[in-house]
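1. next comes the sequence, and after it the predicted model I'd like to discuss.
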Amino acid sequence: MFSGSIPALATPFRDGAFDEDAYRRFVDWQIENGSTGLVPCGTTGESATLDNDEHHKVIATCAEQSAGRVPVIAGAGSNDTQTALWHIKEAQIAGADAVLLVAPYYNRPGQAGLLAHFSYLAERTDLPIMLYNVPGRTVTDILPETVIELHRRFPEKIVSIKDASGDLSRVVTHRMGAGPDFCQISGDDPLALAGYVLGQKGCISVTANVAPKLCADFHTAALAGDYETARELNERLYPLHRAMFVDPSPAPAKYALSRIHDWFEPDVRLPIVECSDAGKAAVDAALEGLGLV
């Protein structure tokens, strides 16, 4: 279910509200350009500033518009276990194929708390679960021994991890402890090529929002073991990877999308603000270098 180029979809806003029409066009554009899965309500989707009704609406819109063409992996995590369960249930009703569960943030649970949190959720859903470890944002780190134990307890349920720890040695540790069938996905575009060599199968990507065809071509080559082509494409994409974080995300991605599509506004929600002039210049240079504008 999980492989290749999977954009963590930006959520378009217009006049402060979710722009459903733009989102439907965005979903179609992504699929038409080779994205192999979609993640609504991830970090790039500004899930932290969506209210619950909006959160569920975004997932339902993505699932309806994709219409089974690619898997929909719905962001459903929370720092509150019961809220996470609510998001999971709504995602299942909406037709999502799997859920992405971030480590509980702010609370800073220990490894025992993480085991209890994810076990509780796994016992109460039929959907496959992809863990999401991004300690740079959550502070909490899902350590490899916890990942391995969760997969051991729920081998048919906790089947994957999106790893944005930046520690590529974990790919080997997870593979050796959980086995090669445990699906590992990169959470860092610049590290995706190295991750393939070590055993990852794809990337939940920021850059794929903006350059879905090039990202899909890169991941197709890497999955096939054609590392020469993958390396060439990675180096072409690298300035765009960097530009996506020149200002706090997803402001650069949304600005880039507004340059490519007249139906996608660059609007973000506070406390994120729109791209700075320097950020816009970096994004413009990357887009022009790839011939995207």
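-> Looks like it arrived, so ask away.
2. switch to C-alpha atoms for all contacts and neighbour counts from now on
-> Noted.
3. could you point out which element follows the longest helix seen in the chain?
-> If you go by DSSP state H, the chain has its longest helix at helix 227-243. Counting by DSSP states H and E, the next helix or strand C-terminal to helix 227-243 is helix 251-260.
4. which elements pack onto that next one?
-> helix 277-289 (3 or more CA pairs under 8 Å, 6 or more residues apart in numbering; DSSP states H and E).
5. mind giving me the packing neighbours of the helix it packs on?
-> Counting contacts by 3+ CA pairs under 8 Å, 6+ apart, helix 277-289 packs against helix 227-243, helix 251-260.
6. which of those helices sits closest to Ala103?
-> Smallest distance to Ala103 across these (CA to CA): 23.4 Å, for helix 251-260.
7. what residues of the closest one count as buried?
-> Of the residues in helix 251-260, 251-259 count as buried by neighbour count, 16 or more other CA atoms under 10 Å.
8. that helix: how far from the chain's middle?
-> Remark: helix 251-260 is offset 17 Å from the chain centroid, using CA atoms, centre = their mean, to the nearest Å.
9. one more: stretch 119-126?
-> Distance of stretch 119-126 from the chain centroid (CA atoms, centre = their mean) equals 21 Å.
10. quick one, what contacts Val268?
-> Contact analysis of Val268 by CA atoms under 8 Å, 6 or more residues apart in numbering lists 13, 250-251, 254, 274.
11. another structure for you, compare them:
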Amino acid sequence: MAGITDLPFRRLVSRFGAGLVVSEMVASQEMVEAKPSVRARAELGFGEQATAVQLAGREAHWMAEAARIAEGQGARIIDINMGCPAKKVVGGMSGSALMRDLDHALRLIEAVVGAVTVPVTLKTRLGWDDDTLNAADLARRAEDAGIAMITIHGRTRCQFYNGHADWSAIRDVKDAVGIPVIANGDVTDAPAAAQALRCSGADGVMVGRGIQGQPWLLAEIGAALFGAPAPDVPRGDALADMVIGHYRDMLDFYGRDLGLRVARKHLGWYMDGARSPASLRKRLLTTKAPQDVIAALPEALAHAPERVAA
């Protein structure tokens, strides 16, 4: 998720025991040309264990070159984004716009698969709209082209994030291919993940927005569904210590000024979960003094409700 799954957050999530984390979506041509916007967004975690680097683009040449660079820097997996619904991405004929031209989508897939030796995966949606539900067709062709795994968000592009993800519709994709299929969309806890698996027949789930403010969620779902070790979910002083550590990592990573801006959304999500007092929340999200934030976080997070693991 652009602007969210940066390296400090992915490292935090991974410490709880996530099976796989994915970098922010990166524009392939910008990555090759090393434009400042990409460099400012952060190093992608090349060489980090259990990390996929996600690329987006509309031209085979740039996609292939970006994939080569990512692999050369140590990326373990290359993920191709054909699911982003954002207007600025779709307007550039990237992301989910590629669901409208599967021949062109396949040229990009073939270029990336042919450029690297690491596994290449694909993230997409059910289709462009309700009249173009072609994810199964794309999945079959992608598998033939060498894609190792495919993740399907259970909405069309035109739905954006409205309504509820249709996990049952993902079953058509699962039935069409032999490679692993991952269900995505509205997976916010272990019961939702279990239902998504039952409805879709998928091999696993991918969590997106549900992870915001809950870096332990992936490990919690893994423990409930697959018997992985259960994470020690922090509360009280342990929660404050974790959030302070994440806050400091963001400031160190981005520098003070940009770090303050990036950190606000994460602090907001943590305080949402802790039901922090409104006045304290406002003060922490508007101050420009990191030491004041660090000093006040234990109070802001002191009353986080107890949660029962699913």
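-> Yes, it's here. Remember, predicted model here, so these are calculated numbers, not experimental data.
12. what's the TM between chain one and chain two?
-> After superposition, the two chains reach a TM-score (TM-score structural alignment, normalised by the length of structure 1) of 0.61; 227 aligned residues with a CA RMSD of 4.2 Å.
13. can you lay out the buried residues of helix 251-260 of structure 1 as JSON lines showing distance to Gly179 of structure 1?
-> Compiled in JSON lines, these are given as follows (distance: CA to CA, whole Å):
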{"residue": "Ala251", "distance to Gly179 of structure 1": "38"}
{"residue": "Pro252", "distance to Gly179 of structure 1": "37"}
{"residue": "Ala253", "distance to Gly179 of structure 1": "35"}
{"residue": "Lys254", "distance to Gly179 of structure 1": "38"}
{"residue": "Tyr255", "distance to Gly179 of structure 1": "40"}
{"residue": "Ala256", "distance to Gly179 of structure 1": "39"}
{"residue": "Leu257", "distance to Gly179 of structure 1": "38"}
{"residue": "Ser258", "distance to Gly179 of structure 1": "42"}
{"residue": "Arg259", "distance to Gly179 of structure 1": "43"}
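14. and of those, the nearest to Gly195 of structure 1?
-> Using CA to CA, Ala253 is the member of the buried residues of helix 251-260 of structure 1 that lies nearest Gly195 of structure 1, at 23.0 Å.
15. returning to what we had before: which strands or helices does the longest helix of structure 1 pack on?
-> helix 192-198, helix 212-223, helix 277-289.
16. could I get the buried residue list for it?
-> Within helix 227-243 of structure 1, the residues that count as buried by 16+ other CA under 10 Å are 227, 230-231, 233-234, 236-237, 239-243.
17. tell me which of the helices and strands packed on helix 227-243 of structure 1 is the most buried.
-> helix 212-223 (a mean of 23; mean count of other CA atoms under 10 Å).
18. where in structure 2 does that one fall?
-> For helix 212-223 of structure 1, the aligned range in structure 2 is residues 215-226, judged by TM-score structural alignment.
19. where's Gly95 of structure 1 relative to Arg25 of structure 1, distance?
-> Plainly put, Gly95 of structure 1 is 19 Å away from Arg25 of structure 1 if you go by CA to CA, to the nearest Å.
20. these two - which one has more neighbours?
-> Taking other CA atoms under 10 Å, Gly95 of structure 1 and Arg25 do not tie; Gly95 has more neighbours (19 against 13).
21. chain neighbours aside, what residue packs nearest to that one?
-> Nearest non-adjacent residue to Gly95 of structure 1, counting by CA to CA, 6 or more residues apart in numbering: Ala63, 5.8 Å away.
22. ok, now Thr173 of structure 1?
-> In space, and not counting its chain neighbours, Thr173 of structure 1 is closest to Pro144: 6.8 Å by CA to CA, 6+ apart.
23. under the alignment, what does the one you found map to in structure 2?
-> Using TM-score structural alignment as the criterion, Pro144 of structure 1 maps onto Ala136 of structure 2.
24. can you get me a residue count around its match?
-> Counted with other CA under 10 Å, the neighbours of Ala136 of structure 2 add up to 21.
25. counterpart of Ala56 of structure 2 over in structure 1?
-> Aligned partner of Ala56 of structure 2 by TM-score structural alignment: Gly77.
26. was I right about that match contacting His87?
-> Yes: between Gly77 of structure 1 and His87 there is a contact under CA atoms under 8 Å: 7.4 Å.
27. who has more neighbours out of these two?
-> Set Gly77 of structure 1 next to His87 and count neighbours by other CA under 10 Å: Gly77 wins out with 27 against 23.
28. what distance do you get for that one to Glu288 of structure 1?
-> According to CA to CA, Gly77 of structure 1 and Glu288 of structure 1 sit 36 Å apart.
29. next: Ala208 of structure 1.
-> Distance, Ala208 of structure 1 to Glu288 of structure 1, by CA to CA: 16 Å.
30. what of Gly166 of structure 1?
-> For Gly166 of structure 1, the distance to Glu288 of structure 1 - CA to CA - is 28 Å.
31. next secondary structure after the helix or strand containing the match of Pro144 of structure 1?
-> According to DSSP H and E, Ala136 of structure 2 maps onto helix 135-145. Moving toward the C-terminus from helix 135-145 of structure 2, the next helix or strand (DSSP H and E) is strand 149-153.
32. that next one: what's the following helix or strand?
-> Next in sequence after strand 149-153 of structure 2, counting helices and strands by DSSP H and E, comes helix 171-176.
33. for the helices and strands packed on helix 277-289 of structure 1, give me JSON lines that also has distance to His55 of structure 1.
-> Putting those into JSON lines (distance: least, CA to CA, whole Å) gives the following:
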{"stretch": "helix 227-243", "distance to His55 of structure 1": "26"}
{"stretch": "helix 251-260", "distance to His55 of structure 1": "18"}
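34. and these: which comes nearest Gly113 of structure 1?
-> Distance to Gly113 of structure 1, taken as CA to CA, is lowest for helix 251-260 among those, at 33.2 Å.
35. if anything else comes up later, I'll come back, but that's it for now.
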